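**Q** predicted coordinates and the sequence they were generated for:
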Amino acid sequence: MKLARDTWLVFQRQLLLMWRTPIWIAVGVVQPVFYLLLFAPLLKQALIPMGATTYAEAYQIYVPGLLAVLCIFGGLYTGFSLLGELKAGVIERARVTPVSRLALLLGRALREVVALIAQAVIITLLALPFGLRVGPLNLLLAYLLLALLALMTSAISYGIALVLPNDAAMAPVVNTVAQPIALLSGTLLPVALAPMWLQSVAKWNPFYWAVEGMRSLFSDHAGASVVWQGLLVVAVLTTAAVYWSARLFSSRIR
């Protein structure tokens, strides 16, 4: 109960800070909107092998990948905010309080989840005029998958920030990790269009299963095995990522 209360208190404080600077949500949406408006219309011909004969069907395939890459990149770069708080002494002051160290981490991570889901909702709404259609229950399940993905990547980013507490060192590491993860997830184009060797490699990428699960949900195939495989893989990895970053947080923030 104490952990839940402490997490809620930290989460409320972080939400208040985010509410005071809503520009960060807008900034996070700008690049995905460019991809939605300027890149997605080019995909109709490219996605014909996937059964996309109209622009609406192309968006049905592309938007889930765009939402996933939003959480991948958005989550993996959240560690820079923790670095800023460490340098400003915010964490130093918080550690003398009776608040749980795990709550200090979870409260911040959940704030990032809320911000990324808010951005995902905006992108989804903007895609509706282009013909995107998805059932409410499938959409909620897709957002659950996205929330787990955002929590996992945020926890990983916080862990990297604690291991490499330097902007100059962290930036290339995060970028080096994020690029192949996103490309091998089939976020821009489905991996099914790739050669067999690349498809085999992609299946070792846990984010691939999350993206495939998202696409099945947006295609109204909630009962497909890939949906539950994606949820299971992401849930297990999220638990592991939170545990790893929490251990680092407890050992290094004393």
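**A** Thanks, I have the structure now.
**Q** okay, CA-based contacts and neighbour counts for the rest of this
**A** OK.
**Q** contact partners for the residue most central in space within the chain?
**A** The residue lying closest to the centre of the chain (CA atoms, centre = their mean) is Cys71, at 2.0 Å. Contacts of Cys71 were listed using CA atoms under 8 Å, 6 or more residues apart in numbering, and they are 116, 146, 149-150, 153.
**Q** please flag which of those residues sit within helices.
**A** 116, 146, 149-150, 153 (DSSP state H).
**Q** filter those down to the buried ones, PyMOL style.
**A** Remark: buried members of the ones in helices among the contacts of Cys71, expressed as a PyMOL selection using 16 or more other CA atoms under 10 Å:
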select buried, resi 116+146+149+150+153
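**Q** ok, the contacts of Cys71 vs Ala178, which is closest?
**A** Thr153 (9.8 Å; CA to CA).
**Q** please look at the closest one and Gly75 and confirm they touch.
**A** Yes - counting by CA atoms under 8 Å, Thr153 does reach Gly75; the two are 4.7 Å apart.
**Q** please identify the buried residues of stretch 77-95?
**A** Buried, per 16+ other CA under 10 Å, within stretch 77-95: 77-80, 82-83, 86, 91.
**Q** remind me which helix or strand the residue nearest to the centre of the chain belongs to.
**A** helix 55-76 (DSSP states H and E).
**Q** return the distance of that helix from the chain's centre.
**A** 10 Å (CA atoms, centre = their mean, to the nearest Å).
**Q** identify all contacting residues around the next helix or strand after it.
**A** Next along the chain after helix 55-76, taking DSSP H and E as the criterion, comes helix 79-88. Outside helix 79-88, the residues within contact range by CA under 8 Å, 6+ apart are 91-92, 154, 157-161, 165-167.
**Q** mind putting these in a markdown table, secondary structure and distance to Leu237 included?
**A** Shown next, in a markdown table, are these (DSSP: H, G, I helix; E, B strand; the rest coil; distance: CA to CA, whole Å):
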| residue | secondary structure | distance to Leu237 |
| --- | --- | --- |
| Ile91 | helix | 26 |
| Glu92 | helix | 29 |
| Ser154 | helix | 12 |
| Ser157 | helix | 14 |
| Tyr158 | helix | 15 |
| Gly159 | helix | 14 |
| Ile160 | helix | 16 |
| Ala161 | helix | 19 |
| Pro165 | coil | 23 |
| Asn166 | coil | 25 |
| Asp167 | helix | 26 |
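**Q** comparison target, given below:
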Amino acid sequence: MTTTTRAEPTPREPTRDAVPSLDASVIAAVGGAERPPHAGPVSASLTYGWRALLKIKHVPEQLFDVTMFPIMFTLMFTYVFGGAMAGSPGEYLQYALPGILTQTVIFITMYTAMTINTDIEKGVFDRFRSLPVWRPALLVGALLGDALRYVLASAVVLTVGVAIGYRAPGGFLGVVAAVALLVLFCVSLTWLWLIVGLKVRTPNAVMGISMMVLFPLTFVSSVFAPPETMPGWLQSFVDVNPVTLLVEAARGLMNDAADGGDILLVVVLSVAITAVFAPIALRLYNRKT
């Protein structure tokens, strides 16, 4: 009895005609034959900046720091300290409003660090870093979104100030120049808080460290009182305090008594802060795991 062995069929090689049909089905599934172009640095940064604004839309409570707090600061300091400091709230408002404006916006700079730290804590940070976009776009976009917050907070303070009697001798252009200078300095300062946000573990820790630094810098300055009224040993610190330099430059622009030296010093300081802290923040961002 003979046995026959059945030959195993050899797998048939795909023909040239089959490959295009397979590719066509895959292309039809994904929706197009061409890949969309990669987002450039500007486009990616603007997208992340828009994301920061959308977060405010979905969580309106985030607007408290740029609406309610400026209103509270302006009203409290004017009517609580005005009579004791200058004899009347109206006279004190003319001196203090540029300082209140500066303090309000500087305090908001910490929220960029809190946002990036929250993204790290929730895992969103890792997802963004895996996207094929310009790597610093997340940080630059956050800065762009917060720059708009600085402008909004400035508008709120100025609106309240005008409503209760403040008038800027420097006029509209002086106020705009003061706000622009303030935003420039605060954007540079935000790079420092980004380093804090990338290093500490929780958003609460970011706020604690930021407040521990910002409170002495803003209150021990010429924001609320002239340095001449302070003890000599304290004046030495107040005179070199960066917040004092910023306040005096903004106050000069708003009072039609602009000092070119003060303005130039603030611009140079802003550039120096960015040059020192931006590379460190970007390096930490690239190495963050």
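**A** That came through fine. From a predicted model like this one, the values you see are computed outputs, not experimental measurements.
**Q** quick one: TM-score?
**A** Scored by TM-score structural alignment, normalised by the length of the first structure, the superposition of the two chains gives a TM-score of 0.87; 249 aligned residues with a CA RMSD of 2.3 Å.
**Q** let me have the contacts of helix 79-88 of the first structure in JSON lines, extended by distance to Val211 of the first structure.
**A** Converted to JSON lines, the contacts of helix 79-88 of the first structure look like this (distance: CA to CA, whole Å):
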{"residue": "Ile91", "distance to Val211 of the first structure": "34"}
{"residue": "Glu92", "distance to Val211 of the first structure": "38"}
{"residue": "Ser154", "distance to Val211 of the first structure": "17"}
{"residue": "Ser157", "distance to Val211 of the first structure": "20"}
{"residue": "Tyr158", "distance to Val211 of the first structure": "23"}
{"residue": "Gly159", "distance to Val211 of the first structure": "24"}
{"residue": "Ile160", "distance to Val211 of the first structure": "24"}
{"residue": "Ala161", "distance to Val211 of the first structure": "26"}
{"residue": "Pro165", "distance to Val211 of the first structure": "31"}
{"residue": "Asn166", "distance to Val211 of the first structure": "31"}
{"residue": "Asp167", "distance to Val211 of the first structure": "29"}
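**Q** now for the residues you listed: which two are most distant?
**A** Taking CA to CA, no two of the contacts of helix 79-88 of the first structure sit farther apart than Glu92 and Ser154, at 20.6 Å.
**Q** on that earlier part again, separation between the residue nearest to the centre of the first structure and Gly84 of the first structure?
**A** With distances taken as CA to CA, to the nearest Å, Cys71 of the first structure is found 21 Å from Gly84 of the first structure.
**Q** equivalent analysis for Ala150 of the first structure, please.
**A** Ala150 of the first structure is 20 Å from Gly84 of the first structure, by CA to CA.
**Q** what do you get for Ala155 of the first structure?
**A** 16 Å.
**Q** buried ones only from the contacts of helix 79-88 of the first structure, please, as a ChimeraX command.
**A** Buried members of the contacts of helix 79-88 of the first structure can be picked out in ChimeraX with the line below, counting by 16+ other CA under 10 Å:
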select :91,154,157,158,159,160,161,165
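**Q** quick check, nearest of the contacts of helix 79-88 of the first structure to Ala246 of the first structure?
**A** So of the contacts of helix 79-88 of the first structure, ranked by how close each gets to Ala246 of the first structure (CA to CA), first place is Gly159, at 8.0 Å.
**Q** quick one: contacts for the equivalent of that closest one over in the second structure?
**A** In the second structure, the residue paired with Gly159 of the first structure is Ile195, using TM-score structural alignment. The contact partners of Ile195 of the second structure, by CA under 8 Å, 6+ apart, come to 113, 277, 280-281, 284.
**Q** measure the residue nearest to the centre of the first structure to Leu151 of the first structure for me?
**A** In terms of CA to CA, Cys71 of the first structure sits 9 Å off from Leu151 of the first structure.
**Q** what helix or strand is the aligned residue in the second structure for Ala178 of the first structure located in?
**A** For Ala178 of the first structure, the aligned position in the second structure is Leu214, judged by TM-score structural alignment. Leu214 of the second structure is part of helix 203-219, with elements assigned from DSSP H and E.
**Q** what's the mean distance for that helix versus the first structure?
**A** Aligned to the first structure and superposed, helix 203-219 of the second structure gives a mean residue distance of 2.4 Å (mean CA distance after the TM-score superposition for the first structure).
**Q** with adjacent residues omitted, what lies nearest to Ala142 of the first structure?
**A** Closest residue to Ala142 of the first structure apart from its sequence neighbours, by CA to CA, 6 or more residues apart in numbering: Met214 at 5.7 Å.
**Q** the aligned residue in the second structure for the one you found: what's it in contact with?
**A** Using TM-score structural alignment, the partner of Met214 of the first structure in the second structure is Ala250. The contact partners of Ala250 of the second structure, taken as CA under 8 Å, 6+ apart, are 98, 177-179, 181-182.
**Q** which of those residues map to contacts in the first structure?
**A** Checked against the first structure using both residues aligned by TM-score structural alignment, their matches' CA atoms under 8 Å, the contacts of Ala250 of the second structure keep these contacts: 98, 178, 181.
**Q** counterpart of the second one over in the first structure?
**A** Looking back up the chat, that one is Ala178 of the second structure. So, by TM-score structural alignment, Ala178 of the second structure is matched to Ala142.
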